[in-house]
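Participant: sequence first, predicted model second:
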Amino acid sequence: MPSSQAKNLSLIAAIDLGSNSFHMVVAKAQNGEIRILERLGEKVQLAAGIDEERRLSEESIQRGLDCLKRFAQLINGMPLGAVRIVGTNALREARNRGEFIRRAEEILGHPVEVISGREEARLIYLGVSHTLADTPGKRLVADIGGGSTEFIIGQRFEPLLRESLQMGCVSYTQRYFRDGKITPARYAQAYTAARLEIMSIEHALHRLTWDEAIGSSGTIRAIGLALKAGGHGSGEVNAEGLAWLKRKVFKLGEADKIDFEGIKPDRRAIFPAGLAILEAIFDALELQRMDHCEGALREGVLYDLLGRHHHEDVRERTLGSLMERYHVDQEQAARVERKALHAFDQVADDWDLNDGVWRELLGWAAKVHEVGLDIAHYHYHKHGAYLIEHSDLAGFSREDQQMLALLVRGHRRNIPKDKFAEFGDDGIKLIRLCVLLRFAILFHHIRGTQEMPQVTLHADGAQLDVLFPENWLEENQLTQADFAQEAEWLTRVGIVLNIH
């Protein structure tokens, strides 16, 4: 479940559950700026523990949990909403990620979000753009992770293109350099595989063009340090240096022998794969130079978190764009949202919905419940749910989107009880949100700005009582019929609706 917002933030923290390493930053938020107080990072290589059935091994899960036990000490006592934890490619791919997430949340006391590749790219760019000097030109940013590589072209603080490819230094090490042997043939296989991946986005990247290239990962930093140690630059990566470094690595022949100054021993095994991927990027995009930036995903998460608490929530902009794209009747959406939130405020205590995240989720669902109408009226709630679940929605985790899609799916006709049950304990709360959304939609079934009556809601367990003004329902028989039908629908999910 996504976290609710903390008020008056001072300390904030971000944890990046990467495919290669886990990282945490703790910072102090002051006047819209972030001052880093603490950085921690440990190599976990979660991606190396994914088997052929795409399941994390117990050993790799335990490595991750042991790391998180150490991280937990620094965030103990921090309020929900002051800490954001994001999982990337390894958790996107692992079929048993739910088991890891459950145990991780028990240790950390905060929710873990698994984000999409494009959302990861957005956050990486946010971190880079806030770390580097603000310049008017366009930037190409590449981040080689353990299981995926993200590409972003952006200008100032705005990403213009976001892509994520299935190639990373850990996954390629497992595939091409598992035993640590480095040969030209193996390297060529890794390089070719990376070139084939990049082909799918080459045209789009070249079409936008860029003024400078930035690398934001540990892989690019390590390669820059190796080049510097060999007298090829001062920490940046250049095409000539890559060619020299490749020859040097071939001569060494084994990953264990890689001992360039500044390269940590635990990075040696994944160094050849990272080098092959970076050379493929340079060749495909015709780069001559790439500079390194320390800011990346975790810094982006911090700035995104800070924005949410300063009324600059990218999620609101995302939903606004979605509504415009699918020609949502915004006046009707606003009416439904107001009524849904008013209903929520009346029953939140009785229905155990006090965490502000539930109110936020209900408001989002009210905004976008009609996006599917632009596809077709028949089964439009199903069309809308599909669009929401499968679109790239900036700012939303996968679970956010799944919950939002489920509310849209359930806002009319039959409520898919089995789908709600997949969310465990949160499933009951989601059904209750769905009931409130359906109430607001029925209340405004007759579109228009005519004055509607004040109603009172009371909730008690599985029972919801709605009190209309005396004689109003008798005088508005369509609404009366709507709620009579609704009472029948709700009995199927164990809710008793009483209309007075």
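Facilitator: Received, thanks.

Participant: CA atoms for contacts and neighbours, from now on please.
Facilitator: Fine.

Participant: how close does A213 get to K251?
Facilitator: 29 Å (CA to CA, to the nearest Å).

Participant: can you map out the strands along the stretch 201-350 of the chain?
Facilitator: For the stretch 201-350 of the chain, the strands defined by DSSP state E, counting those that start in this stretch cover 212-215, 237-238, 289-292.

Participant: for the shortest one, packing partners?
Facilitator: I take that to be strand 237-238. With contacts defined as 3 or more CA pairs under 8 Å, 6 or more residues apart in numbering; DSSP states H and E, strand 237-238 has these neighbours: helix 218-229, strand 289-292.

Participant: related to what we said a few turns ago, which among the strands of the stretch 201-350 of the chain is found nearest to I223?
Facilitator: Closest to I223 of these, according to CA to CA: strand 237-238, at 7.0 Å.

Participant: residues contacting the closest one, please?
Facilitator: When contacts are defined by CA atoms under 8 Å, 6 or more residues apart in numbering, strand 237-238 is touched by residues I220, I223, G224, L227, H232, Q288, R289, M290, D291, H292.

Participant: next up, a structure to set beside the first:
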Amino acid sequence: METPPPPTPRTEPTDADVEAFKQQLGRPPRGLRAIAHRCPCGQPDVVETAPRLPDGTPFPTTYYLTCPRAASAIGTLEADGVMKEMTERLGSDPELAAAYRAAHEDYIRRRDEIEVLEGFPSAGGMPDRVKCLHVLVAHSLAAGPGVNPLGDEAIAMLPEWWRKGPCVQPLQAPDPADEHPGEQGAVFDPAEVRSGFFAHRPLVAEGFTRVAAVDCGTNSIRLLVADVNPATGELLELDRRMTIVRLGQGVDRTGRLAPEALERTFAACREYADVIRELGGASVRFVATSASRDAENRDEFVRGVVDILGVEPEVISGGQEAEFSFTGATKELKGREDMARPYLVVDIGGGSTEFVVGDGHVSAARSVDVGCVRMTERHLVHDGKVSDPPTEEQIAAMRADIEAALDLAEETVPLREARTLVGLAGSVTTVSAIAQDLPEYDSERIHHSRISRERVREITERLLRSTHAERAAIPSMHPGRVDVIGAGALVLLAIMERTGAEEVVVSEHDILDGIAWSVA
């Protein structure tokens, strides 16, 4: 950043400030005391909050960053490992450690001047580690440069987030005489939309609705913003993206979502919130699957998502997950003579795999607990590290686990009756990219590609014999799939062998598209 935002005086919040806060975070302020810093665009970007919320709940984060653009950019820094690097430097640089401890003392002093909160350290990990860059940046903006050294460093790494103008708009009542209420720039009470979060109506073609769908699984979180027309069955994709967050890290062993996995997920949510806001997604649905379904501390996950996106994640059942996947994968296949029905749709996720059979509509579905992350952690990890490559005994144990899961699925779903096998999610699409020797991941070439069973077998054996470095060198391989792709490919191969499918049709349209259709 060439020019960091200048310090601004602490001010009492106006009605416009309160409304801006509601638009930025998608909820009314809680314990709001003052505007601690203003973005160069004029809107609040840091607020000062009371040490206790109105209901008495302790809230030690005195300075709370509200600007979604700044939050998204900070989330990118966190995902890039900046917090880990800063924490390591605290252990090796006494001068930095002393300055960071002084920042902690400054934070506590400012909070104590409002109300002493016994037993609660300052937020952000101070004074010994870096737990949340958002807190450190908020402190630096509120206190001014020279107080929090790591907050100052983080600000220097950020882009000038205010250059696009205000992230929120003043609210206006819509003109009743306006014959085109969907035109860009028209605004309305954000409480009227599902997320309570986005302040303008985009330009959308007649008959279409702009929606945002978020699918948070065990290994990745994905976003789709699209215009959908329920009458014609059209879906016009505006933005589709995926982030590897490993939310299910260790869940199979501990039963809990790890703090670092939650923070990775929240960082991605901040990025997605910015995308949705920029595109004007009027309705948002956030679906959470296997990892959050299994975790004891799923309430912590729910609270974090609500704070960032303003919409509560729906922790759906495996059956619901299968329904969404089937709709997303098959809606555009209707009328295709080269794809005989009934379809068997398999969605190989990180923690579970969904099986659903149908001919236009779902006739049977089942979710079983085998996925690329769960199988890797259960069978291929030794002394905390993924085997490189796995042993024959490990592969055999994993294969036995997958076969047992297929036995369970077959109790409910007639796997062998389907005439077209449709494969979804990252393990399948990555196998397709490898099968085509793509120089990079290319969703257009992957979507509706077909892979023979023999080719899937060749790729699976190659991946299970490869080292981490060899898998990472595959041009189309996402870094987050390097350690789990062998298990995912083995799940796909076992399914094809069990069903007798000679080929799998790969679909890039999946549960995300099904969620989008459910919103419309």
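Facilitator: Good, I have the coordinates. Because the structure is predicted, anything quoted here is derived from the model rather than measured.

Participant: picking up where we left off before, buried ones among the contacts of strand 237-238 of structure 1?
Facilitator: Listed as buried from the contacts of strand 237-238 of structure 1 are I220, I223, G224, L227, H232, M290, D291, H292; burial here means 16 or more other CA atoms under 10 Å.

Participant: structure 2: which residue goes with the second one?
Facilitator: This points to I223 of structure 1. Matched across to structure 2, I223 of structure 1 falls on V431, judged by TM-score structural alignment.

Participant: how big's the offset between the helix ranked longest in structure 1 and structure 2?
Facilitator: Longest helix of structure 1, by residue count under DSSP state H: helix 184-208. By mean CA distance after the TM-score superposition for structure 1, the fitted helix 184-208 of structure 1 averages 2.1 Å away from its aligned residues in structure 2.

Participant: so what does that helix touch, helix or strand wise?
Facilitator: strand 158-165, helix 169-176, helix 271-285.

Participant: do that again at 6 Å, thanks
Facilitator: Contacts defined by 3 or more CA pairs under 6 Å, 6 or more residues apart in numbering; DSSP states H and E place helix 184-208 of structure 1 against helix 271-285.

Participant: what's R268 of structure 1 aligned with over in structure 2?
Facilitator: So R268 of structure 1 corresponds to V482, using TM-score structural alignment.

Participant: picking that back up, closest one of the contacts of strand 237-238 of structure 1 to T88 of structure 1?
Facilitator: Relative to T88 of structure 1, the closest of the contacts of strand 237-238 of structure 1 is I220; by CA to CA it sits at 18.5 Å.

Participant: structure 2: matching residues for the helix or strand containing E488 of structure 1?
Facilitator: For E488 of structure 1, the host element (DSSP states H and E) is helix 477-491. With TM-score structural alignment applied, helix 477-491 of structure 1 matches no range in structure 2.

Participant: what do you get for stretch 60-76 of structure 1?
Facilitator: Stretch 60-76 of structure 1 maps onto residues 261-277 of structure 2, going by TM-score structural alignment.

Participant: what about the matching stretch, how far off from structure 1?
Facilitator: Counting by mean CA distance after the TM-score superposition for structure 1, stretch 261-277 of structure 2 comes out at 1.0 Å.

Participant: my guess is K228 of structure 1 contacts G235, does it?
Facilitator: Yes - here K228 of structure 1 reaches G235: they are 5.4 Å apart, a contact under CA atoms under 6 Å.
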